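*Asks:* predicted model follows, preceded by the sequence.
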Amino acid sequence: MFRPVPVTVRFRGVPLWLMAAVFLSLALLLSFLLLLSLQQDQRLLQDFSKDGSVPTKHFAALWQSRRDLVLVALLVFVAAAGAIGAVIAFLHYDSARRTLEAVKGLARNILESIPTGILTLNQSGIITAVNPAAEVVLTRSSGDLLGCAYESVFAPGDVIRHVLDTALRMQEHVRQQDLPYQGRDRESRTIRVTTAELTGDDGLSAGIILQAQDVTDWLALEQRLRVAEKLSALHTLSAGVAHELRNPLSAVDLNLHLLEDELARQAGLREDADHYIRILNAECRRMSAILDTFMKFAGPGSHGLHEVDVPSVIDYIMSLMRFEADERSIRLEHLVEDGLPPVLGDETQISQVLVNVMANSFHAMQSGGRCRVEARCRRGNGQEWVDITVSDTGSGIKNEDIAHLFEPFYTTKSEGSGLGLAIAYRIMHDHGGTIHVSSEYGQGTIVLLQFPAETGQLRSVTVTA
């Protein structure tokens, strides 16, 4: 499965020259011993020849000496062959060990480098491997996971435990399934989980493998892209509809006024006719206001971009919304960090965003409450940002509604048009900023507006009306 780059062994040629050297040494040793034996026999024969006769027992001793010499030579040869075999076996073992360590190191490095969380379990449910990405996703250290049964790590009701139970006991695996997950940090996130059977070298099941990836940011980005696509498609439609309706509406409004004046001059208006004409005039004004909203949402317009002083804008909005807040028994609070840098944009547009957001907060606090506006500077992604946070103690937003907040014409209020936050989203996008909403139903809502700070560097900003 893992094939490391072949490593050249330092003494790869040792067996060949070692065997040649050993056999040459043995040959030299045996030759030397034979020479010594022959010389010794020759001296013995010379000594016996001086006496005139050679005893027969001395020949037997000489042959025994030769046999002993051959036996010693054979023993030396066997010992040398064993030594050569041991050296060869050791070299093969060392090469196999190096290859195994290289394979294990490669597998370990691959496992640790994979950005997706990997968790493996054996057939008994014991966790056998964890990579660093899994520690981050599951908010647990490897020391708390390795060697432990998954039932003791993940509490009953935990989505990871349910997935592992299903895969290990029922042999039912999931593929790319997004699940809500809350780790030890108590932060709600979305993780994408996949399980598969883990097979051993014999081809049989050796457990299961789980892949987990935090896709919270990905899903948020996909949602923003979907909203942006819908806004882009509606820009042209809204502009066309508003333009086509404004002309006949203006004609209707004008002719209603002329009809009212004509009837008043001739014989006076009856009470019921006057009532009907007032209703028609009111509806024309309401339709005109709706068309103005459409034009603000869709019609691009040129505005002079300049440095906007955020504290001044917040002070103005607070004074503007103060009267309505008092009527609704809402306590307004604001906190602005000292030395806040300006942002580049249109002051009217930024004010409109704050008004729309605060108006939604007011509607969420029917029985009164607190609305707090904070502004501070932070640094991220290589630049400075001005963050404006609007928080309230209202009824909050349901989870199924948060995903649709910035969609045009989507509203949970009976009297709402569903364009307030859509317009705010577009203004923030045109200013190079972002808008994020977090809420817990029944506990209030927090809206975060992020503007890139003006640092004197050229930056492309398109502001639309």
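*Replies:* Thanks, I have it. For clarity, every value in this text was computed on a predicted model and none was experimentally measured.

*Asks:* going forward, measure contacts between C-alpha atoms and count neighbours the same way
*Replies:* Noted.

*Asks:* chain center to stretch 430-449, what's the gap?
*Replies:* 21 Å (C-alpha atoms, centre = their mean, to the nearest Å).

*Asks:* quote the end-to-end distance of that stretch.
*Replies:* One end of stretch 430-449 to the other measures 13 Å (C-alpha to C-alpha, to the nearest Å).

*Asks:* repeat for stretch 334-343
*Replies:* 19 Å.

*Asks:* hmm, who's touching that stretch?
*Replies:* 307-311, 372-377, 386, 451-455 (C-alpha atoms under 8 Å, 6 or more residues apart in numbering).

*Asks:* again, only this time at 7 Å
*Replies:* With C-alpha atoms under 7 Å, 6 or more residues apart in numbering as the test, stretch 334-343 has contacts from 307-311, 372-377, 451-454.

*Asks:* please compare the first structure with the one that follows:
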Amino acid sequence: MPALLMGEEGFRLLVESVEDLALFMLGPEGRIASWNVGAERITGYSAEEVRGVHVSRVYLEEDLAAGAPRRVLDEAEARGRARTEGWRVRKDGSRFYSLTHYTATRDADGRLLGFTGMTRDITARRETEARLCEALESLRRNETLSKMGALVAGVAHEVRNPLFGISATLEAFEAQHGGRRETAPYVSMLRREVSRLNALMHGLLTYGRPPSTELHPCTLSGVLQEAVEATSALARERGVHVEVRVEPRLPRVPMDPGRLAQVFQNLLANALQHSPGGTTVRLTARRLTDEGLPRVECLVMDEGPGFPPEDLRQVFEPFYTRRPGGVGLGLSIVQRIVEEHRGTVSVGNAPEGGGEVRVCLPAGG
């Protein structure tokens, strides 16, 4: 008998000393009865702090509202064991992703005594899987965009020739009959539609252009100034002021300057077209550090109506637009070029009103 007791004591000490696994016991209602060193390390709670406390202490509020962990304990009681995984919360408020196995324990008469639990912190694995899924999705998306880009570029090239013929014919017609009052409305309408088609063809060719293979470190200020100058006529037409604030001594950004200038030209044009007269469109650039890496963040902000909430997930889709006469390629082109530069772009609305577009680019060189 003493040897058996020593064995039980040794096993208890072994369980309590395991550091990479949270091993614990719960009463029938889910309250913590024992809590090993591994559980303390993973959750930040000492055994004294949680003894008698319900295991829901480490669950997120949204999971509690959905009925966890009672649901998994009921499953363990009914089937003998249950498995669950998800985000949990530590004592300091940080989150970890856990995989937990529960086993029901019963006495000789089958009455439920409680549950034993074993939890492993698999946050690193979960984050690696998420990054891998994100990379695979990005690869699939880039392959789709490449095929779509080649298609629209081919269509644009095929349409450009007959469009040139239409424009030349219109020029000849206007030279011969442009002075007639009865033909003037038709000539004006045809010119407007030809101009719209030309804009569409330019957008398609830009969208379908193969990605830049060589990026060279350059200063961003020159690119931003080029975009401001390219949209200055539109700003005057709309009666909107453009304010530029660039942080001094910004790090250089690997880029194709002409291609990147197209990004900010599109963003400024979009902001100007949605801004009431007398307002200001702001373009800012500053340095920041993201996950330890230097980056440059650019913001384009306007004082217009902002993005409708239902549009936020669709604004980057080709041909999606709510602006009358728009072709819906401006933001699609922006996203494609930014991703070519290994950056990110997102849209949203400022708390005080107005739309804002955020472009983050890696710094280097």
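*Replies:* The structure has been received and is ready for your questions. Remember, predicted model here, so these are calculated numbers, not experimental data.

*Asks:* quick check: TM-score for this pair?
*Replies:* Between these two chains, after superposing, the TM-score reads 0.68 (TM-score structural alignment, normalised by the length of the second structure); 345 aligned residues with a C-alpha RMSD of 5.2 Å.

*Asks:* for the longest helix seen in the second structure, packing partners?
*Replies:* Across the second structure, the helix with the greatest residue count (assigned by DSSP state H) is helix 123-177. Helix 123-177 of the second structure is packed against strand 95-106, helix 184-208, with contacts defined by 3 or more C-alpha pairs under 7 Å, 6 or more residues apart in numbering; DSSP states H and E.

*Asks:* what is the helix or strand just after the first one packed up against?
*Replies:* Past strand 95-106 of the second structure, heading to the C-terminal end, the next element that is a helix or strand (DSSP states H and E) is strand 112-121. Using 3+ C-alpha pairs under 7 Å, 6+ apart as the contact criterion, the secondary-structure elements in contact with strand 112-121 of the second structure are strand 22-26, strand 95-106.

*Asks:* can you mark which positions in strand 112-121 of the second structure are buried?
*Replies:* 114-121 (16 or more other C-alpha atoms under 10 Å).

*Asks:* ditto for stretch 261-281 of the second structure
*Replies:* Using 16+ other C-alpha under 10 Å as the test for burial, stretch 261-281 of the second structure gives 261-277, 279-281.

*Asks:* restricted to helices, list these.
*Replies:* Using DSSP H, those in helices are 261-273.

*Asks:* which of the helices and strands packed on helix 123-177 of the second structure sits most buried?
*Replies:* For these, average neighbour numbers computed from mean count of other C-alpha atoms under 10 Å are highest in strand 95-106, which has a mean of 19.

*Asks:* can you report how many residues neighbour D392 of the first structure?
*Replies:* 26 (other C-alpha atoms under 10 Å).

*Asks:* surely it meets T445?
*Replies:* Yes - using C-alpha atoms under 7 Å, D392 of the first structure is in contact with T445, at 5.6 Å.

*Asks:* still on that earlier bit, which of the helices and strands packed on strand 112-121 of the second structure sits closest to S167 of the second structure?
*Replies:* Across these, S167 of the second structure has its closest neighbour in strand 95-106 (62.3 Å, C-alpha to C-alpha).

*Asks:* and the helices in the stretch 1-150 of the first structure?
*Replies:* 14-51, 56-113, 132-138, 142-145, 150-153 (DSSP state H, counting those that start in this stretch).

*Asks:* which residues in the second structure does the first one align to?
*Replies:* So that's helix 14-51 of the first structure. Using TM-score structural alignment, none of the residues of the second structure align to helix 14-51 of the first structure.

*Asks:* could you say what helices and strands that helix packs with?
*Replies:* helix 56-113.

*Asks:* quick one, the helix it packs on and helix 14-51 angle?
*Replies:* 170 degrees (axes from the mean of the first three to the mean of the last three C-alpha atoms, to 10 degrees).

*Asks:* chain center to stretch 129-136 of the second structure, what's the gap?
*Replies:* 13 Å.
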